[in-house]
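**Student:** Next input, structure requested:
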Amino acid sequence: MLALLGRVMVAAALAVPSPDGLSQSLDPDQGLATGPAILETGHVDVGPRFRDDTWSIQIHDDEAAPPVWRSPDEAVIRVRDAAKQEVPDDPAYAFLGAPAGTSVHVLPQTQQEGVVWLGWNTQDPGLLAQAGRGVTMNLRGVQGPGRLTVFLQSGTLGAPQVLWDSANAYPQPLWVDRNTHTHANWVFGAPGVYLIALDVTAELAGGGTATASTTLRFAVGDAAGPDEARAGTIAVASPSAPPSVPADDRGFPGWLLGVLGLAALLLIALLVSVAVRGAAVRRAAERARESA
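**Tutor:** Next comes the predicted model:
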């Protein structure tokens, strides 16, 4: 059974998404749905939007009829136990950090019946009208009971390409061209609630950039509660906050005091060196006069 499930995971990861599954265009009139929502099946994308002179990150719910956008603060992505697979006995998947046979929850790169199909897109008509070359999706933190790994794999022989890994340092930037629609493998190392802090920074066609931030909410496993995921918070540093610099009682930054102190030490050393050399020259002159 373990080997069979391992082959299933490999097959899902190695399958190439069909062009029809990724080719799409978004209606500029699609609205923003309000109220709590649980997204556990069907096609779902995360993406930046530009509406009413405001940048935001929203979730495109293609399972709704008609499709709608949703706020990540209200929508919980639920990963049912139907998504459980076992880590294959293959060194190519060592980056998952789990022994072969370990049970993990996987949102696969290709669509699977009964499992939410999660990706991202940069196809909002408002964004296409404002953005330049593309956007940077920046993972700023993950809070959860296990490791999160997001990776791509193309073809039957392609090596996995790790995009995000919660075991690595933050932030973790990912460049995405405008008018892109992509799906990847999302691997959750343990069941429970996961909160993912995400920024998207858009290059503007007219110059400059614009940034939006959000928290993606996941309830992984049948026992995980969507309400807990919706109410959770994650503490991460502001993407635009300057680094914290200690100051003394007079308000001078610590690094400036350090520089001034070092300069003072160097000046004292220089004066001592000059004084020593001057004394040596005088003694030499006195000896020369005595000899004469």
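
**Student:** alpha carbons only for contacts and neighbour counts from here, please
**Tutor:** Fine.

**Student:** As a check, name the ranges of all helices in the stretch 51-200 of the chain.
**Tutor:** Remark: helices assigned in the stretch 51-200 of the chain by DSSP state H, counting those that start in this stretch are 125-130.

**Student:** now the residue nearest to residue 148 when sequence neighbours are not counted: how far from residue 48?
**Tutor:** Residue nearest to residue 148 in three dimensions, not counting chain neighbours: residue 188, with 4.9 Å by CA to CA, 6 or more residues apart in numbering. Residue 188 sits at a distance of 24 Å from residue 48 (criterion: CA to CA, to the nearest Å).

**Student:** Residue 289 too?
**Tutor:** Using CA to CA, residue 289 is found at 87 Å from residue 48.

**Student:** picking that back up, contacting residues for the residue nearest to residue 148?
**Tutor:** The neighbours of residue 188, taking CA atoms under 8 Å, 6 or more residues apart in numbering as the test, are 104, 105, 106, 146, 147, 148, 149, 220.

**Student:** follow-up on the earlier one: between residue 289 and residue 48, who's got more neighbours?
**Tutor:** More crowded of residue 289 and residue 48, by other CA atoms under 10 Å: residue 48, with 26 against 8.

**Student:** quick one more, to check against the first:
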Amino acid sequence: MKSTVGARGLAVLMAGAVVVAGTVLAPAAASAAEKVVLSKGHTDAVDVHYTDGKLSLKVNDDTVSPAVVRDPADVTFQVLPEAAMDVPNDPRFAFLGPAGSTIWLLPMTQDPDLLWPGWNTTTLGSGVFQGNKVRLSLVDVQGPGNVTLFTQDSFGGPIVKFRGDDGLPDAIDVPVHTHAHSNWAFGALGSYTLTFQADATLTDGGTVSTGPVDYSFVVGELPGDDPEVSLSISGMADRYQPNDTVTLDAVQTPQTDLDHYHWFSKCPGAADWSIVPGEAGASYSFTAIQALNACEYVVKLYDDDHAVAAASEPVTLRVADPPQAPGTSQTITASIDETQGALVISVDPDDRAVVLPPAQLAAGGDRWESNGELRPVTVTDTRAGQPGWSASGQIPADFTGPDGATFRAGYLGWSPRVLAQGSGQGVVAGPQVNPYVAGTGGGLGDSAVLGSAPNGAGRGTAQLGAGLRLSLPTETAAGSYTATLTLTAI
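**Tutor:** Below is the predicted model:
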């Protein structure tokens, strides 16, 4: 699936690899009763509990440390404006709306700048419920737009879990000890109430239910919030001829009543920015001369207390060399259509299988361990504006072996590396992820960053890799195990 709104995009592909799946059990969480707004970070939004013979729904707030268990009535989940994206021009995603229309999406792979909600049954014990499962239902949706929760298969195709516009309730069976994430898609800005319910049949035949539980979501800015203003510079052309007039304009997003500006410049060789005397308006005009070539300009917006309310990113002036005498030169122009830009993550189709060496006992004799190398992963960004990107990997299902034997994905960790990148691309490797250890978590059962490029960089082609480390309990059955690593670039 690939879609864009402005600079935001999504690319997904499947690559074969040997890793574990499963879920990491969260440590026991404290309880809290204060009202909170959750807008970034990981949370088990629909957290199923069974205590003293009662089934209940909670919110496991993992955005704080240690994690806190909250009542859904005390939580507002905010889908930030940055979650906006276009519905892709792909008939498989027509359920989201017309191609090119805007939705607000919380992705199933973690984006550190957005909320990452999921559902969780890891606190439920085995042998309590028939089939070791509970039924999770979306009972009702109230709001200005449609709401859909869906996952994706190995080829990026959607698997709808809950859909609000084709008849509710929708229900799925969730095994105990499950921790799962999906894409949460909202069709319009505004406030929503999503009503969930969990039901289960006990091993003795009795039934338990949470009853309907309301969850509050706000898509966009919170009611009553003043949106934060951002500032940019428009009007800078790619290149000027000597004596051309340069006119730069400060652009507020959103527009406010503030109108006090200062312009600053910094030319090659200067260590600091210098204020442009007498320029305190939203527009700044001057004459392009060769001496100003490669000078940078920024503008700052000030509030009534003369504090900086917003500052632009710098723009660079390019002034052409003086024209040559007639008949002694030629002008050659090459162009790249910025509308053709895309963010693409890929692996060599003939080099996508990772075979780890046979596991050996660790020095302490308490683990099976093996080390190997991820096959090279290529990320190419040709989008205009250089919005930056983040490439992540996750093993969404257990390793499977002989006679149905499995082990969890989290027992595989990695140490990411940047193998190659373009000049000035600014790509950095993701953090090391150690294999899962009981009580501390870890491993690739959860999404982990392989590499990233910051805003203002990333344009070009980079190649990423990682050292792989598998660490298994000694009771793991002998045999050959396989799993699939899903790679995502956002």
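
**Student:** Of the contacts of residue 188 of structure 1, which is the nearest to residue 24 of structure 1?
**Tutor:** Distance to residue 24 of structure 1 across the contacts of residue 188 of structure 1 (CA to CA) is lowest for residue 106, with 24.0 Å.

**Student:** tell me the two of the contacts of residue 188 of structure 1 that are most distant?
**Tutor:** Largest pairwise distance in the contacts of residue 188 of structure 1, by CA to CA, is 13.8 Å, between 149 and 220.

**Student:** Which one of the two is surrounded by more residues?
**Tutor:** Neighbours were counted for residue 149 of structure 1 and for residue 220 using other CA under 10 Å; residue 220 has more, 29 against 21.

**Student:** Tell me if I'm right that that one and residue 193 touch.
**Tutor:** Yes - applying CA atoms under 8 Å, one finds residue 220 of structure 1 in contact with residue 193, separated by 6.1 Å.

**Student:** Residue 180 of structure 2 versus residue 122 of structure 2, what's the distance?
**Tutor:** Counting by CA to CA, the gap from residue 122 of structure 2 to residue 180 of structure 2 is 10 Å.

**Student:** Now do residue 195 of structure 2 against residue 151 of structure 2, distance only.
**Tutor:** 20 Å.

**Student:** Are there helices or strands packed against whichever strand in structure 2 runs longest, and which ones?
**Tutor:** Counting residues, the longest strand in structure 2 under DSSP state E turns out to be strand 460-473. Counting by 3 or more CA pairs under 8 Å, 6 or more residues apart in numbering; DSSP states H and E, the packing neighbours recorded for strand 460-473 of structure 2 are strand 367-373, strand 377-381, strand 412-420, strand 448-453.

**Student:** Are there helices or strands packed against the third one, and which ones?
**Tutor:** Here strand 412-420 of structure 2 is seen to pack against strand 428-429, strand 448-453, strand 460-473 when contacts are counted using 3+ CA pairs under 8 Å, 6+ apart.

**Student:** What of the second one?
**Tutor:** Counting contacts by 3+ CA pairs under 8 Å, 6+ apart, strand 377-381 of structure 2 packs against strand 343-347, strand 460-473.

**Student:** switch the cut-off to 10 Å
**Tutor:** Using 3 or more CA pairs under 10 Å, 6 or more residues apart in numbering; DSSP states H and E, the elements in contact with strand 377-381 of structure 2 are strand 343-347, strand 389-394, strand 412-420, strand 448-453, strand 460-473, strand 483-489.

**Student:** residues in structure 1 aligned with it?
**Tutor:** Strand 377-381 of structure 2 corresponds to no residues in structure 1, going by TM-score structural alignment.

**Student:** Kindly report the same for the last one.
**Tutor:** Equivalent residues of strand 448-453 of structure 2 are lacking entirely in structure 1, counting by TM-score structural alignment.

**Student:** now that strand against strand 460-473, angle please.
**Tutor:** Calculated by axes from the mean of the first three to the mean of the last three CA atoms, to 10 degrees, strand 448-453 of structure 2 forms an angle of 160 degrees with strand 460-473.

**Student:** quick one: the residue nearest to residue 148 of structure 1 and residue 80 of structure 1, what's the gap?
**Tutor:** Noted for residue 188 of structure 1: a distance of 12 Å to residue 80 of structure 1, by CA to CA.
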